[in-house]
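> got a predicted structure here, sequence first:
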Amino acid sequence: MQIKGIHHVSAITADAKRNYDFYTNVLGMRLVKKTVNQDDTSMYHLFYADEKGSPGTDLTFFEIPRAGQTYPGTHSISTTSLRVKNDQALRFWQERFKQFKVDQDPIEEWENRKILPFRDPEGQRLNLVSDENNVGVKAGIPWDKSGIPEERGITGLGPVHLTVANTVPTKQVLVDILGFKEVGIVNSKLVLETGEGGTGAEVHIEERTDLSREKPGRGSVHHVAFRVEDEEELKQWHERIQKAGFPNSGLVDRFYFKSLYFREPNHILFELATDGPGFATDEEVEHLGESLALPPFLEDQREDIEARLTPLQTSEE
């Protein structure tokens, strides 16, 4: 049993069309699945990833049209990172962000790695992180039809940043239950890693006693998912989390992967998700994300589900 790294991060948008335009046309990520929130089928669930939707590359969004403003604070997944190949790619993105008037900060040095902080149109807090000196979990492959040069494209998810009022209980869950290892302190944040390590397998925890609890809304993160090999291993994790006394969802079949959800003591929602079967289960790789995909257990509701959704054009037809 070993957590392999970050599986996906799920966030909130109030505008699926605007969200789709930014993440595909500006960032060059591929929409690999256009589906619905299985717990509330009135809202879209959009998955952006590398060319095949590889585990560890998915940034997903629930559309909540009436989502209010986010007021940043503790008990939160406060920043999501996206990997690029090298430092030169960061400079490419700096210029591209100027062209598209994306809100960004100067490139920063974090020990032996550089990052470029920026925000999406709804204030989603993001970093581009350079893999120039990275060793660890393998990156994905940028989508070759994105319009972004392959050497500069986004290759997956990097470190996830948590903001808490007290680091200790969150660290205990990650280390004692999920098996993460402490790496050290970087820019006042505790760095933990799992599996092969590196940018695709890190969690950074910042302790802030001067902030109140975050009020989530558009541009906030709902949960982070960590990678497990398969369903058999997920069952073992379920037993461990049960024995530790954490209320949890039990195993949930998301069709594209199987999941387990629980909240750590600072109320941040963690998910464990299997690497497979993957997004090509119900669509050909060449046509991922072009039409509304529904898992078999929702297919008989397709007509009603589509009637409640605002059409979102995601194919070239």
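Right, received. Where do you want to start?

> hey, let's count contacts and neighbours off CA atoms from now on
OK.

> name the helix or strand for the residue lying closest to residue 184 once chain neighbours are set aside, please.
Distance criterion Cα to Cα, 6 or more residues apart in numbering; nearest residue to residue 184, sequence neighbours excluded, is residue 191 at 5.5 Å. Per DSSP states H and E: residue 191 is located in strand 189-193.

> now that strand: buried residues?
By neighbour count on 16 or more other Cα atoms under 10 Å, the buried set for strand 189-193 is 189-193.

> which residues sit against it?
When contacts are defined by Cα atoms under 8 Å, 6 or more residues apart in numbering, strand 189-193 is touched by residues 5, 180-185, 201-207.

> pull out the buried residues from those residues.
Buried members of these, counted by 16+ other Cα under 10 Å: 5, 180-182, 201-207.

> residue ranges for the strands of the stretch 101-250 of the chain, please.
For the stretch 101-250 of the chain, the strands defined by DSSP state E, counting those that start in this stretch cover 108-110, 113-119, 125-130, 154-164, 181-186, 189-193, 202-207, 221-228.

> the structure to be compared is supplied as follows:
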Amino acid sequence: MSLKIPGLHHVTAISGPPQANVDFYIATLLQRLVKKTVNFDDPGTYHLYYGNQQAEPGTILTFFPFDDAGPGRAGPGMASAFAYAVPQGGLNTWMMALAEADVPFDGPTERFSEQMITLTDPDGLRVELIETTRGTGLAANGDTPVDDGLHSVTLWLKQPDRTARLLTDLFGYSSTDETSEGGGTRHRFLAEGQGRGSAIDLLTSDAPSIGRQGAGTIHHVAFRARDDEEHKAWQEVLRSQGFDVTPQIDRQYFDAIYFREPGGVLFEIATDPPGFGIDEPIEALGQELKLPEQHEPLRERIERVLPPITLPKGRGR
């Protein structure tokens, strides 16, 4: 078996109160809430999953929202930003829509010959919208595009060399470009095929910052395994290279393994199957609270603890 990572599966972050998070990602960024469930290790806390209409791997952004979460801060050894892909010609539509909604953003600027804008969510998480020809191949159609999924993740590292070798020598990424940025260097790596969620940027920076997990920070970055056989093979390969890899963990909608990459960022490899339609039809995703089997007997207690969430309508829906 020739093992190569095809791209990102999802990105998981921490937020403050869930309602503001839901309002921003649905009403402002036009994502679909594809699963409303709980943190498996803390069932008194939501785990919210956003994605495209079909909840496909490579479009998924998830949050652990905490009402009392203190503010976090990105720093070395953390993922510091994620980006959504915008089809070629669609960035102007996004800028007009954001301006009309009084959502501030910076840009447009250019990075690696791609136009982009930057904004922050209610907790200060850096969100980038990058116009690209890679990914799904969707074309701008005069409306704000919503289904393009992830473009990339930025990892802020002090010493990127060992992480770069992990990406190229094990994951099958190619080093494609490098540029100076903010007193440091941004180095891009692309997965084979250059499809959805195929880019990882390694950033070194002289900006003084001590990272702190909290609201507005990325908790971990998840890569795709196409099936269970490939997933188990990745576990064996990583262990053979000296990484401290967890056992396979059943996350209901995918199986997961976790390990720290050399720069300190928590990496996950998640399987594509079984997917988010395993416990509710695709057309009804995200409408009801779904609990893992082990927490179902506690449903009444959990529902009393969780704050209510009202789902807004996305613009143009």
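Yes, it's here. All values derive from a computational prediction rather than experimental measurement.

> dump the strands of the stretch 101-250 of structure 1 to JSON lines, plus distance to residue 82 of structure 1.
Shown next, in JSON lines, are the strands of the stretch 101-250 of structure 1 (distance: least, Cα to Cα, whole Å):
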{"stretch": "strand 108-110", "distance to residue 82 of structure 1": "15"}
{"stretch": "strand 113-119", "distance to residue 82 of structure 1": "10"}
{"stretch": "strand 125-130", "distance to residue 82 of structure 1": "5"}
{"stretch": "strand 154-164", "distance to residue 82 of structure 1": "5"}
{"stretch": "strand 181-186", "distance to residue 82 of structure 1": "18"}
{"stretch": "strand 189-193", "distance to residue 82 of structure 1": "16"}
{"stretch": "strand 202-207", "distance to residue 82 of structure 1": "12"}
{"stretch": "strand 221-228", "distance to residue 82 of structure 1": "14"}
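
> aligned to residue 34 of structure 2, what sits in structure 1?
Alignment note (TM-score structural alignment): residue 34 of structure 2 maps to residue 32 of structure 1.

> hang on, its match in a helix?
No. Using DSSP: H, G, I helix; E, B strand; the rest coil, the assignment for residue 32 of structure 1 is strand, not a helix.

> report how many residues lie close to it.
When neighbours are counted by other Cα atoms under 10 Å, residue 32 of structure 1 registers 26.

> returning to what we had before: the strand holding residue 191 of structure 1 maps to which residues in structure 2?
Taking TM-score structural alignment, strand 189-193 of structure 1 hits residues 186-190 over in structure 2.

> mind reading off the mean deviation between that stretch and structure 1?
When structure 1 is superposed, stretch 186-190 of structure 2 averages 0.9 Å from its matched positions, counting by mean Cα distance after the TM-score superposition for structure 1.

> what's the matching residue for residue 57 of structure 1 over in structure 2?
Using TM-score structural alignment, residue 57 of structure 1 pairs with residue 59 in structure 2.

> that match against residue 12, yeah?
No. Under the criterion of Cα atoms under 8 Å, residue 59 of structure 2 is not in contact with residue 12, lying 11.8 Å apart.

> I figured the match of residue 34 of structure 2 hits residue 45, correct?
No. Between residue 32 of structure 1 and residue 45 there is no contact under Cα under 8 Å: 11.0 Å.

> how near is the most centrally placed residue in structure 1 to residue 300 of structure 1?
Closest to where the C-alpha atoms of structure 1 average out (Cα atoms, centre = their mean) is residue 9, at 1.9 Å. Remark: distance between residue 9 of structure 1 and residue 300 of structure 1 (Cα to Cα, to the nearest Å) = 29 Å.

> circling back: out of the strands of the stretch 101-250 of structure 1, nearest to residue 22 of structure 1?
strand 113-119 (10.9 Å; Cα to Cα).

> now the closest one, how far from the chain's geometric center?
Put simply, strand 113-119 of structure 1 sits 16 Å off its chain's centre (Cα atoms, centre = their mean, to the nearest Å).

> which residues does it contact?
Residues from elsewhere that reach strand 113-119 of structure 1 (Cα under 8 Å, 6+ apart): 87, 90, 94, 102-109, 125-134.

> report the buried members of those residues.
Buried subset of the contacts of strand 113-119 of structure 1 (neighbour count, 16+ other Cα under 10 Å): 87, 90, 94, 102, 104, 107, 125-131, 134.
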